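Visitor: Let me see the structure of the following:
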Amino acid sequence: MAYEELSNSTIFPLGNKVEGNFIGDAYLHMVFTDPTPLNTAIGNVTFAPGAHNNWHSHKVGQVLLVTGGEGWYQEEGKPAQLLKTGDVVNISPNVKHWHGATKNSWFVHLALTPGETDWLEPVNDEMYNKL
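Guide: Alright, predicted model coming up:
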């Protein structure tokens, strides 16, 4: 999918390019940051093909709502799961994981993140390239 086609098909604006803790081009648009009533930040994250974040965990947990494209989600010690539009991932507190686009598809999700994120090491390129 071309960049122009992607930006015309997404629900929320593309946002700003994310610097640090990501491999490849990823963009973030904060949809919701008000502490009431849910006390959770909601970010629309858009990954270009091949883009993904570093390993990380969330002190309170996280929920991902996939709104477009195809991507990967992987918890440490488990196989990667292919994600598609409409999938929901409920990530428990302090679970080390990463997520991002497949090599050939844009990937867009809403990330509901109520607490702090602990950023860790990059995903091994050899492992990602085998997916």
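
Visitor: Every contact and neighbour count from this point should use C-alpha atoms.
Guide: Noted.

Visitor: Count residues in the vicinity of Thr67, would you?
Guide: 20 (other CA atoms under 10 Å).

Visitor: correct me, but it touches Val88?
Guide: No - using CA atoms under 8 Å, Thr67 makes no contact with Val88, being 9.5 Å away.

Visitor: Which parts of this protein are helices?
Guide: For the chain, helices defined by DSSP state H occupy the ranges 3-9, 125-129.

Visitor: helices and strands around the shortest one, which ones?
Guide: It stands for helix 125-129. Using 3 or more CA pairs under 8 Å, 6 or more residues apart in numbering; DSSP states H and E, no helix or strand is in contact with helix 125-129.

Visitor: tell me the contacts of the residue nearest to His109 when sequence neighbours are not counted?
Guide: Of all residues not flanking His109 in the chain, Val66 sits nearest, at 4.2 Å (CA to CA, 6 or more residues apart in numbering). By CA atoms under 8 Å, 6 or more residues apart in numbering, the contact list for Val66 reads 83-88, 107-110.

Visitor: run this one through as well so I can compare:
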Amino acid sequence: MNIEPKTATAKGPADWFTGDVWIDTIASRKPEPSRMVAVRVRFAPAARTAWHSHAHGQTLHVTAGVALMGTRDGTILEVHPGQTVYTPPGEEHWHGATPDDFMEHLALLEGTSDGDGATWLEHVGDEDYHRH
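Guide: Presented below is the predicted three-dimensional model:
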């Protein structure tokens, strides 16, 4: 076993996020058979992901603030620190901070042979975001 080197905090790419988001990699994908990816993601108020899905699903665990998580059918969950949400494979969704507060979550997922298994789509518009 070994201690993994720490990677620098990275700004979330504008193609994937609206607003200011910072990403800290906890575990990057290792060679097969491992597929685990784990990141800490911090969202400024009103920041959010674009619509996206994951080939093998995704587990999100909120550690600070209040998260909003939405699906294509218009459902928006309000998720509090200590709560965990599972999104099944292929389900298009988004997640982010409330308009007035920062939010932090751990994202746990299984990558694919060519990356993290995420399919990134269009940005979440204000109408969908403010539906809560």
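
Visitor: sorry, back to before: just the buried members of the contacts of Val66 of the first structure?
Guide: The neighbour-count test (16 or more other CA atoms under 10 Å) applied to the contacts of Val66 of the first structure identifies 83-84, 107-110 as buried.

Visitor: Aligned counterpart of Ala52 of the first structure in the second structure, please.
Guide: For the record, residue 52 of the first structure is His, not Ala. The pairwise alignment with the second structure assigns His52 of the first structure to Arg48, based on TM-score structural alignment.

Visitor: ugh, wrong one, I meant Thr40 of the first structure
Guide: Per TM-score structural alignment, Thr40 of the first structure is aligned with Met36.

Visitor: Repeat that for Val63 of the first structure.
Guide: Checking with TM-score structural alignment, Val63 of the first structure has Thr59 as its match.

Visitor: Could you measure from the closest residue to its match other than its chain neighbours over to Leu109 of the second structure?
Guide: Counting by CA to CA, 6+ apart, the nearest residue to Thr59 of the second structure once its immediate chain neighbours are dropped is Tyr86, at 4.4 Å. As judged by CA to CA, to the nearest Å, Tyr86 of the second structure and Leu109 of the second structure stand 10 Å apart.

Visitor: Please identify which of those two sits among more neighbours.
Guide: The neighbour comparison of Tyr86 of the second structure against Leu109 (other CA under 10 Å) goes to Leu109, with 24 against 13.

Visitor: aligned partner of the more buried one in the first structure?
Guide: Per TM-score structural alignment, Leu109 of the second structure is aligned with Thr113.

Visitor: ok, for Ala80 of the first structure, nearest residue in space, not its chain neighbours?
Guide: Using CA to CA, 6+ apart, the closest residue to Ala80 of the first structure is Gln74 (4.3 Å).

Visitor: residues near the corresponding residue of the second structure for that neighbour, how many?
Guide: Counting by TM-score structural alignment, Gln74 of the first structure lines up with Gly70 in the second structure. Look at Gly70 of the second structure: counted by other CA under 10 Å, it has 22 neighbours.
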